[in-house]
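Trainee: Just a sequence and a predicted model for now, questions to come.
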Amino acid sequence: MIEAPALSAETEGEPRVTATPAALALIEEIRRDHPQILFHQSGGCCDGSSPMCYPADDFIVGDRDVKLGEIGGVPVYISESQFEAWRHTQLIIDVVQGRGGMFSLDNGRERRFLTRSRLFSGGEACAIPVIRRGDEAKAG
């Protein structure tokens, strides 16, 4: 897996992405079958806007993907364009009954990951600039 660098996963103490206890339990279940996984927040094509869970070796993190943070020790990425639309939002990964996305590791478990969200309040800093993989080499 190629990991795109990103700035802090937090906005002055507030994580950009969190998970409910149900999501953390499903992550642990999936990791028994696939120890190294990652999430990519879907942008709405084939699987709506579901958080997609992939084996880390089967997904190439793109140059324009942003790392939001980690949940249960698992990195969570989002495309730069999606990040720009949701930059003032904290994502909360949850679980509901149903089928997961076609290519997501939650598929076939009769539970699926779901993204909930809340807007950062006025007192929470959320103006973290986007750093893409190609930008890090220029800054170094």
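Mentor: Everything's here; your move.
Trainee: okay, CA-based contacts and neighbour counts for the rest of this
Mentor: Noted.
Trainee: which secondary structure elements does the longest helix along the chain contact?
Mentor: Ranked by residue count under DSSP state H, the longest helix found in the chain is helix 21-33. Helix 21-33 sits against strand 89-97, with contacts defined as 3 or more Cα pairs under 8 Å, 6 or more residues apart in numbering; DSSP states H and E.
Trainee: distance between the strand it packs on and the chain's centre?
Mentor: 10 Å (Cα atoms, centre = their mean, to the nearest Å).
Trainee: now stretch 32-52
Mentor: With Cα atoms, centre = their mean as the basis, stretch 32-52 stands 8 Å off its chain's centre.
Trainee: Determine the angle, from 0 to 180 degrees, between the host helix or strand of residue 68 and helix 21-33.
Mentor: Per DSSP states H and E, residue 68 falls inside strand 65-71. Counting by axes from the mean of the first three to the mean of the last three Cα atoms, to 10 degrees, strand 65-71 lies at 100 degrees to helix 21-33.
Trainee: Comparison target, given below:
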Amino acid sequence: MEKLVATEKAVEVIELLKTKHGKLVFEQSSGCCDGTVPICFQSDGHYISSQLVLIGEIAGVPYYIDKQQAEYLKHMQIVVDVMEGRGASFSLESAEGFAFLMKSKVMK
């Protein structure tokens, strides 16, 4: 079982964003408002905090998560999905009418 996966619909949205914005990066911090929300940014000029660790890639896009969350989720598979509607974030997909979300399940 892979540590980081994405649904087919999430990959479709990622590919759309790559076409429109070029190189991307995902960041999942531990902030009070965005703790389980993957936020997608253009990678050019985006600063990655030393408090984030790379846990893998989805659709060729690096996915960073807060060190403490990574420890908490070390036995979990992370599934990135997308839903229609605007999320409350600065993530690129919100302008397209989508919102990324993170689900997790125990790795067997």
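Mentor: Thanks, I have the structure now. Just so it is clear, the structure is predicted and the values come from calculations on it, not from any experiment.
Trainee: Mean deviation, the strand holding residue 68 of the first structure versus the second structure?
Mentor: With mean Cα distance after the TM-score superposition for the first structure, strand 65-71 of the first structure departs from the second structure by a mean of 0.8 Å once superposed.
Trainee: Can you tell me the closest non-neighbouring residue to the most centrally placed residue in the second structure?
Mentor: Computing the C-alpha centroid of the second structure and ranking residues by Cα atoms, centre = their mean puts residue 38 first, at 3.3 Å. Distance criterion Cα to Cα, 6 or more residues apart in numbering; nearest residue to residue 38 of the second structure, sequence neighbours excluded, is residue 28 at 4.8 Å.
Trainee: pretty sure that neighbour contacts residue 66?
Mentor: Yes: assessed by Cα atoms under 8 Å, residue 28 of the second structure is found in contact with residue 66 at 6.4 Å.
Trainee: Residue 104 of the first structure corresponds to which position in the second structure?
Mentor: With TM-score structural alignment as the criterion, the equivalent of residue 104 of the first structure in the second structure is residue 91.
Trainee: I meant to write residue 116 of the first structure there.
Mentor: Using TM-score structural alignment as the criterion, residue 116 of the first structure maps onto residue 103 of the second structure.
Trainee: Just give the nearest non-adjacent residue to its match, would you?
Mentor: residue 79 (5.0 Å).
Trainee: corresponding residue for that neighbour in the first structure?
Mentor: Per TM-score structural alignment, residue 79 of the second structure is aligned with residue 92.
Trainee: Could you do residue 62 of the second structure as well?
Mentor: The alignment partner of residue 62 of the second structure in the first structure, by TM-score structural alignment, is residue 75.
Trainee: Residue 94 of the second structure: what secondary structure?
Mentor: Per DSSP: H, G, I helix; E, B strand; the rest coil, the secondary structure class of residue 94 of the second structure is helix.
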